[in-house]
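In: okay, here's the prediction I keep looking at, along with the sequence it came from:
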Amino acid sequence: MMSHGKVREDKTCLNCGHQVEERFCPHCGQENIERRQPFYFLFTHFIEDFTHYDGQFWGTVKNLLFKPGKLTNTYLEGKRQKFVPPVKLYIFVSFITFFVFALFPMVNIGSPKEGNTQEQSKTNLLKIMSPVGKQKLIDSIKAKKHVTAKDSLTIEELKAVPDSSELEDMMNMDKKIDPDVSFGEYKTRKAYDSAKAKNPSSLSFIEAPIVHKFFELKEKGVKKKEIIAGMIEKSFHNLPKALFIYLPLFAFFLWVFHSKKKWWYFDHGIFTLHYFSFLLLTVLLIFLLSKLTGLTDFWPINTILYLTISFLLLYTMAYFFIAHRRVYRAHGLVSIIVGIILFSINFIAFMFLLLGLALISFMMIH
C-alpha cells in the first residue's frame, strides 16, 4: 500500500527509533510520515489501508459473494495475507451497512410518489370542503335571481358534504387504533392492572410493559400505519446489531455439531464471521434494490429488481449449505442433514432474537 501522507525529512522512526532509508521502517514497518496531516487524511488513509490498491479488498468481496467457503478455507490453511482478515472484513461491512441505513430511511420503500399524490389530493379536498368556502358557495347560488334545478342540487350536495375536521377524522379513522380495540379481554389499562393484581402470572414482568405501551398509544390516538412503519424501520435497522449479538451463538451451534478434536471454536468463529459478512452484504444489496423499486414506475425494470431480490433471498439460504459442505468436507448426505439441522436451529433462535428487537422497537415508539 502507498499512502499519500507527506514523508518526514527526519529519517529516525518515530515508533522504534531505527533509521528509515525510504518510506517504511525496515525494523517495525511503520510508515515514516508527518505526525499531523489534513483532516481528510483520516478517511483516505482508512480506505487505502483497507483496500490496499492491490486488489485484496475486491478479491475478498468477489470470493465472499461468489465462492462460498473459499475465504474460510484459505484463512484456516494459514494463508492470512491473501485476503482481508475476517474480523476486519466484518467490521468494515458492518460500518458500510450502518452508514447506508442511516443515509436512506426505510419508510419510503415502495412508492413514495403515490403517497405524496394521495396526501396532496387529501389537502386539496379539505381546502375545497372547508366550512367557510362551502357557505360562500351556497350564498352565491342563493343570491341568483333565478335558481335552477341544477343549482338546487348543488346546494343539497354541499350541505351533505362534511366539514374539513369531520372529513379528516373520517379519513384517519382507519389508521388510528380503534377505541374499542382491546388487549385480549381487557379494554383499558386499569382493567388489565386490576385483573393481574388479583391473579398475577409468572410472565407479567414481560407482558405488563407491552400492554401498558399498547394502551398508552391507544390513548394518544397513534396511527396504525405509524406503528407498523416504525417497527419495520427500527427492526430492519437493528438487523446488523442482531447479527453481531448472534455471532458467538452461531459459532457455538457449529461447535456442538462438529468434531471437537478436528475443529476448534476458533475455526467455527472464522466461518461465522465470513458467513455473517456475506449476510450483511446481501441485506445491504436487497435494501438498495428495494429503494430503487420506489424510484421508477416502469414495470419491466421493477420486475427485474423484484426477481433479483427474490434470487438473492434464495441464494442466501443456499449459500450456507454450500459453504458448510466446502469448509467441513462432510459427505454429501451427512452435510445436508447437519446443514438442515443447523440452519433450522439458527433460524428459530434468530427469529426469537428479532422478535425481541421488534418488541423493543415497539416500546420505543412515541
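Out: That came through, no problem. Residues are numbered from 1 along each chain as shown.

In: alpha carbons only for contacts and neighbour counts from here, please
Out: Noted.

In: ok, which stretches of the stretch 51-200 of the chain are helices?
Out: 56-66, 70-76, 86-103, 112-128, 131-142, 149-160, 164-172, 189-198 (DSSP state H, counting those that start in this stretch).

In: single out the most deeply packed of those helices.
Out: With neighbours defined as mean count of other CA atoms under 10 Å, the helices of the stretch 51-200 of the chain peak in mean count at helix 70-76, which reaches a mean of 19.

In: how far out from the middle of the chain is it?
Out: Between the centre of helix 70-76 and the centre of its host chain there is 28 Å, according to CA atoms, centre = their mean, to the nearest Å.

In: so what touches that helix?
Out: Residues outside helix 70-76 that contact it (CA atoms under 8 Å, 6 or more residues apart in numbering): Thr60, Asn63, Leu64, Arg80, Phe83, Asp267, Ile270, Phe271, His274, Ala323, Arg326, Val327.

In: His212 sits in which helix or strand?
Out: Secondary-structure element containing His212, defined by DSSP states H and E: helix 204-220.

In: that helix relative to helix 189-198, how many degrees between them?
Out: 170 degrees (axes from the mean of the first three to the mean of the last three CA atoms, to 10 degrees).

In: quick one: buried residues of helix 204-220?
Out: Ile210, Val211, His212, Lys213, Phe214, Phe215, Leu217, Lys218 (16 or more other CA atoms under 10 Å).

In: ok, of the residues you listed, which one's closest to Thr188?
Out: Phe215 (6.7 Å; CA to CA).

In: now for the helix holding His212, which elements pack on it?
Out: helix 189-198, helix 332-363 (3 or more CA pairs under 8 Å, 6 or more residues apart in numbering; DSSP states H and E).

In: of all those helices, which one is nearest Thr123?
Out: Here helix 332-363 is closest among those (CA to CA), at 29.9 Å.

In: what's the PyMOL syntax to select whichever of the contacts of helix 70-76 are buried?
Out: The PyMOL command for the buried members of the contacts of helix 70-76 (criterion: 16+ other CA under 10 Å) is given here:
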select buried, resi 60+64+83+267+270+271+274+323+326+327
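
In: a markdown table please, covering the contacts of helix 70-76 and showing distance to Cys13.
Out: Converted to a markdown table, these look like this (distance: CA to CA, whole Å):
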| residue | distance to Cys13 |
| --- | --- |
| Thr60 | 32 |
| Asn63 | 37 |
| Leu64 | 37 |
| Arg80 | 27 |
| Phe83 | 28 |
| Asp267 | 37 |
| Ile270 | 35 |
| Phe271 | 38 |
| His274 | 36 |
| Ala323 | 44 |
| Arg326 | 45 |
| Val327 | 43 |
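
In: narrow the contacts of helix 70-76 to those in strands?
Out: Using DSSP state E, the subset of the contacts of helix 70-76 located in strands is empty.

In: structure two is appended below for comparative analysis:
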Amino acid sequence: MSKEKLRKDKTCLNCNHAVIERFCPNCGQENTKTSKSFHNLFVHFFEDLTHYDNAFWRTIFYLFFKPAALTIAYLSGKRLSFLAPIRLYIFISFITFLLISLFPLDSAVKSETKKDQVIVPSLDSLHIEEKSVDGLTKVGILSQKNNDTIKKILQQTEEIDKKEVADFGYKSINELDSIQKNGTEKVKVTSTEYWFLKKWLAVKEENTNEEIIEKFSDSFTNNLPKVLFMYMPVFALILWLFHHKKKWVYFDNGIFTLHYFSFLLLLILILFFINKFFLLFDSTPILEWIHFSIKAVGTFWMIYYFFPAHRRFYKEKIMISLFKSSAIIIINLLIITVLVVLFALYTYINIH
C-alpha cells in the first residue's frame, strides 16, 4: 500500500470521477499529489515493477524452488498472487545484466592471477636489447650466467608477443591484398577467408589485444539480453511442436518459457555473485572445495530444473516426459550453439 499523501480534492485527475477513498472506483488511479521527489519516483518505479510486497517474494520462491508451480498457478487464474511473467522476466533480466556490467568478473580474476604469476614485461616496456646485455657483460657489470638468464627471458617474451599478435601469417592489409592479387592460386585464400582476414587485420591495426578482448566482451554482454529475448519465441515454438496443440496453446508454452528463462537468469546472477564472494578471500583447499560444491549444485539445478518442470506442467508420464525433455534440450542446444557462433561473428564485425 502506498504511503503517499492524498489530495484534498476528491476529483480524479485522470477521469474526473469522484474518489471516495484512495483509489478511483472508475479507473483505479491513486488520488495522490502529482509533484514527487526523485526518491519517490525511484521507489514508485520499483514498486510498480515488483509490487514490492509478498507477491514478489512469493514469485521468486516459487520460481526457484518449485519448478512449473508458478506457471500452473498463473494459468489457473491466480494472477494477482504472483508477478506477471513478462514483468518478472524484464525485471530479472535488467537486474542481472546491470549488476554483471557494474561488477565485471574479469578484474577480480586478473587480480587473483597476478598473485600467483610472475609477469614478464615486454621488450618495448623494458627497452632492452640483447646487444646491450652483452655490453654490460663485457664491462663486468653482469656475469655470463646472468647474461644467459636475461637473454632466455627476452627470447620467451618475444615468443609470447608473437603468439599474442595472432596475425594468421599476414602482417598488414597491404600484404594480404598483394598476395591475393599477385600470388599463386596455392597461397590465395577464398573470398570468405579474405573478408575475415581483412577485417581482422583492420581491427588489429586500430586496437591492442587487450582492447579487442575488452570491446568484444562488452559488446557480447550488452547484446546478450536482446538475443535471449528474441530466442524465447523460438523456445516456446519448439515446446508447442512437441505437445498437444489443442490442450496446450502457444500462449501457455510462452508463459512456461518466460518463467524458465527467468529462472536461468536468476540462477546465473546468484552463481556470479557467489563466485565474486569467494574471490574476496585467499585461496585455501577448504574454500575451494566449498566454492566448487556450491557451483556444482547450482549447475546441476540449472540442468535438472527443466525435467521436473516439464513433467509437472504438461502432466505426462515419466518416460514420455523424459524423452520429450531430452529431445527439446538437445534441439535447443544445437540451435543456441549456431546462434552463439553467429552472434559472436556479428559482435566481431562490429568491433571498431
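Out: Now that the structure is in, tell me what you want to look at. All of these numbers come straight from a predicted model, not from anything done at the bench.

In: TM-score for the pair, please.
Out: In this superposition the chains share a TM-score of 0.82, using TM-score structural alignment, normalised by the length of structure 2; 341 aligned residues with a CA RMSD of 3.8 Å.

In: can you add distance to Glu48 of structure 1 and give the helices of the stretch 51-200 of structure 1 back as CSV?
Out: Listed next are those as CSV, based on distance: least, CA to CA, whole Å:
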stretch, distance to Glu48 of structure 1
helix 56-66, 10
helix 70-76, 21
helix 86-103, 13
helix 112-128, 37
helix 131-142, 65
helix 149-160, 69
helix 164-172, 52
helix 189-198, 57
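
In: Ser335 of structure 1: which of the ones you listed is closest?
Out: helix 70-76 (16.4 Å).

In: what's the mean distance for that closest one versus structure 2?
Out: Mean deviation of helix 70-76 of structure 1 relative to structure 2 after superposition (mean CA distance after the TM-score superposition for structure 1): 0.7 Å.

In: for stretch 343-350 of structure 1, same thing?
Out: The superposed stretch 343-350 of structure 1 is, by mean CA distance after the TM-score superposition for structure 1, a mean 0.8 Å from where its aligned residues fall in structure 2.

In: pull out the buried residues from that stretch.
Out: Phe343, Asn346, Phe350.

In: and the first one, what's its match in structure 2?
Out: The one in question is Phe343 of structure 1. For Phe343 of structure 1, the aligned position in structure 2 is Ile329, judged by TM-score structural alignment.

In: Leu273 of structure 1 too?
Out: Correspondence of Leu273 of structure 1 to structure 2, assessed by TM-score structural alignment: Leu258.

In: ok, now Lys261 of structure 1?
Out: Structural alignment (TM-score structural alignment) places Lys261 of structure 1 against Lys246 in structure 2.

In: I'd like to know how many residues surround its match.
Out: Around Lys246 of structure 2 there are 8 other residues, counting by other CA atoms under 10 Å.

In: how about the secondary structure of it?
Out: Classification of Lys246 of structure 2 by DSSP: H, G, I helix; E, B strand; the rest coil places it in coil.

In: give the contact list for it.
Out: By CA under 8 Å, 6+ apart, Lys246 of structure 2 has no neighbours at all.

In: re earlier: contact partners for the match of Leu273 of structure 1?
Out: Leu258 of structure 2 neighbours (CA under 8 Å, 6+ apart): Pro85, Ile86, Tyr89, Met232.

In: not counting its neighbours along the chain, what's nearest the second one?
Out: This means Ile86 of structure 2. For Ile86 of structure 2, ignoring the flanking residues on the chain, the nearest one in space by CA to CA, 6 or more residues apart in numbering is Leu258 at 6.7 Å.

In: also the last one?
Out: Leaving aside its chain neighbours, Met232 of structure 2 sits nearest to Thr257 (6.6 Å; criterion: CA to CA, 6+ apart).

In: the one you found contacts Ala236, correct?
Out: Yes: at 5.9 Å, Thr257 of structure 2 counts as touching Ala236 under the criterion of CA atoms under 8 Å.

In: same drill for the two, tell me which one is more crowded.
Out: Per other CA under 10 Å, whichever of Thr257 of structure 2 and Ala236 has more neighbours is Thr257, with 22 against 19.

In: quick one: map Phe229 of structure 2 onto structure 1.
Out: Match for Phe229 of structure 2 (TM-score structural alignment): Phe244.

In: after superposition, how close is the host helix or strand of its match to structure 2?
Out: Phe244 of structure 1 belongs to helix 239-256 when assigned by DSSP H and E. In the superposition with structure 2, the average deviation recorded for helix 239-256 of structure 1 is 1.2 Å (mean CA distance after the TM-score superposition for structure 1).

In: ok, Gln144 of structure 2 - contacts?
Out: Counted by CA under 8 Å, 6+ apart, Gln144 of structure 2 has contacts Thr137.

In: what spatial separation is found between it and Lys138 of structure 2?
Out: Separation of Gln144 of structure 2 from Lys138 of structure 2 (CA to CA, to the nearest Å): 9 Å.

In: double-check Lys6 of structure 1 against Glu34; I have them as touching.
Out: Yes: counting by CA under 8 Å, Glu34 is a contact partner of Lys6 of structure 1 at 5.8 Å.

In: do you know how far Lys226 of structure 2 is from Ile95 of structure 2?
Out: Look at Lys226 of structure 2 and Ile95 of structure 2: by CA to CA, they are 14 Å apart.

In: over to Val19 of structure 2?
Out: Counting by CA to CA, the gap from Val19 of structure 2 to Ile95 of structure 2 is 36 Å.

In: could you double-check that Asp134 of structure 2 lies in contact with Asn147?
Out: Yes: using CA under 8 Å, Asp134 of structure 2 makes contact with Asn147 at a distance of 6.9 Å.

In: mean distance, the helix or strand containing Leu292 of structure 1 to its aligned residues in structure 2?
Out: In the assignment (DSSP H and E), Leu292 of structure 1 maps to helix 265-293. The superposed helix 265-293 of structure 1 is, by mean CA distance after the TM-score superposition for structure 1, a mean 1.3 Å from where its aligned residues fall in structure 2.

In: what about the residue nearest to Lys113 of structure 1 when sequence neighbours are not counted, distance to Glu226 of structure 1?
Out: Leaving aside its chain neighbours, Lys113 of structure 1 sits nearest to Gly294 (7.9 Å; criterion: CA to CA, 6+ apart). Distance of Gly294 of structure 1 to Glu226 of structure 1, given as CA to CA: 19 Å.
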